[in-house]
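K.L.:
Pasting the sequence and the predicted coordinates here, then a few questions.
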Amino acid sequence: MLTVAEIMSHQLITLSPFESVQTARTLMERARIRHLPLVTDNGQFVGIVTQRDIFQVAVSQLADLHETEQEAIEAAIPLERIMRTEILTIPPSYPVTEAARLLLAHKFGCLPVLERGVLKGILTESDFVSLALSLLLQC
């Protein structure tokens, strides 16, 4: 049985919930990621911010704000104000097939992987594409 620990992303980019929306936006753009786990200093998972969450707090381009004004607004909003805290999480030993069912059934883009409340990884749609590609290449 293949487990989540075998295919999840281990090298994580995380932020504190006290960082700003602007910091998260910049980090997500540079790293080309859509999900940003939020953790405490000791690695305890407290929530997640998605690219969609960031877009929802952005001031509309129709507001005709200068880029520096938009950045100032985003710099003043801490992630704790927009983070999602009621997140379905899974342990590293969780079967990959069950994780896939959860992602499909709930239309999630990711599942944080926790062990005793500490973030160990994140399972994303990209991890499943990588798995599918490796299996297809074996054929």
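P.N.:
Ah, there it is.

K.L.:
C-alpha only now, for contacts and for neighbours.
P.N.:
Will do.

K.L.:
Just the strands from the protein, written as ranges.
P.N.:
Assigned by DSSP state E, the strands in the chain fall at 35-39, 45-50, 110-115, 118-124.

K.L.:
From residue 88, how far off is residue 99?
P.N.:
The span separating residue 99 from residue 88 equals 11 Å under the rule C-alpha to C-alpha, to the nearest Å.

K.L.:
Return every residue with contacts to both of the two.
P.N.:
Residues within reach of residue 99 and of residue 88 at once, by C-alpha atoms under 8 Å, 6 or more residues apart in numbering, are residue 111.

K.L.:
These two: which has the busier surroundings?
P.N.:
Neighbours were tallied for residue 99 and for residue 88 using other C-alpha atoms under 10 Å; the higher tally belongs to residue 99 (19 against 12).

K.L.:
For the closest residue to the more buried one other than its chain neighbours, the count of nearby residues, please.
P.N.:
The shortest distance from residue 99 to any residue other than its chain neighbours is 7.5 Å, reached at residue 4 (C-alpha to C-alpha, 6 or more residues apart in numbering). By the measure other C-alpha under 10 Å, the count of residues near residue 4 is 25.

K.L.:
Against residue 94, how distant is residue 4?
P.N.:
Using C-alpha to C-alpha, we find residue 4 at a distance of 6 Å from residue 94.

K.L.:
second one coming, line it up with the first:
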Amino acid sequence: MYLVSDILKEKGHNVWTVSPDTPLLEALQRLAEKNVGALLVTDGEKIAGILSERDVVRMIARKGVCPLDLPVHELMVREVITVTPRQSLDDCMKLMTEKRIRHLPVLEEGRLVGLVSIGDVVRWVIDDQLHKIHDLEGYITGSYGR
């Protein structure tokens, strides 16, 4: 069973952040520049929220406008669901499915150490399944371990 720490070993520990007062335009530019779907909103060392592309789209659909000077704290999600490096990828998939979210900040002893996305988790789960299939095929055909 793979853990969040396995993803972070390969992916790295970079987390792209903005402050709560960052204008939406600047946050959108950062999303594009870093080619990511979400930014963690931090106030010093504290997680204040998370801002995703979905949040911006939903605000535009609701209000009918996109005020680019709006500070991100006005549309970020404040209740951020986190995981630890020791949690399984099955735990992550369950959380993401139940809560309908795509990004999980990773905290270790209260300190931010990374962020995993649904894409990261699915990639690892598929790779694990492919290895299991290969091993089973080898066992069935008698070529296992050759």
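P.N.:
Everything's here; your move. Everything quoted here is computed from the prediction, not taken from an experiment.

K.L.:
TM-score for these two?
P.N.:
For these two chains in superposition, a TM-score of 0.76 is obtained (TM-score structural alignment, normalised by the length of structure 1); 128 aligned residues with a C-alpha RMSD of 2.5 Å.

K.L.:
rewinding a little: turn the strands of structure 1 into a markdown table, including distance to residue 137 of structure 1 and mean neighbour count.
P.N.:
Converted to a markdown table, the strands of structure 1 look like this (distance: least, C-alpha to C-alpha, whole Å; neighbours: other C-alpha atoms under 10 Å):
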| stretch | distance to residue 137 of structure 1 | mean neighbour count |
| --- | --- | --- |
| strand 35-39 | 28 | 23 |
| strand 45-50 | 31 | 23 |
| strand 110-115 | 24 | 22 |
| strand 118-124 | 20 | 22 |
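
K.L.:
which one of the ones you listed lies closest to residue 139 of structure 1?
P.N.:
Evaluated over the strands of structure 1, closeness to residue 139 of structure 1 peaks at strand 118-124, with 23.7 Å, by C-alpha to C-alpha.

K.L.:
so residue 77 of structure 2 touches residue 49, yeah?
P.N.:
Yes - taking contact to mean C-alpha atoms under 8 Å, the distance of 5.3 Å between residue 77 of structure 2 and residue 49 places them in contact.

K.L.:
Now tell me what touches the longest helix along structure 2 from outside.
P.N.:
Across structure 2, the helix with the greatest residue count (assigned by DSSP state H) is helix 118-141. With C-alpha under 8 Å, 6+ apart as the test, helix 118-141 of structure 2 has contacts from 2, 7, 89, 92, 93, 96, 102, 103, 144, 145.

K.L.:
corresponding residue for the fifth one in structure 1?
P.N.:
Using TM-score structural alignment, the partner of residue 93 of structure 2 in structure 1 is residue 100.

K.L.:
residues contacting that match?
P.N.:
In this structure, residue 100 of structure 1 makes contact with no residue, judged by C-alpha under 8 Å, 6+ apart.

K.L.:
what's residue 16 of structure 1 in contact with, if anything?
P.N.:
Applying C-alpha under 8 Å, 6+ apart, one finds that residue 16 of structure 1 lies in contact with 38, 39, 40, 41, 79.

K.L.:
Distance of the alignment partner in structure 2 of it relative to residue 138 of structure 2?
P.N.:
Residue mapping for residue 16 of structure 1 onto structure 2 gives residue 19, with TM-score structural alignment as the criterion. Residue 19 of structure 2 sits 52 Å away from residue 138 of structure 2 when distances are taken as C-alpha to C-alpha.

K.L.:
and if you look at residue 113 of structure 2?
P.N.:
Where residue 138 of structure 2 is concerned, residue 113 of structure 2 sits at a distance of 38 Å (C-alpha to C-alpha).
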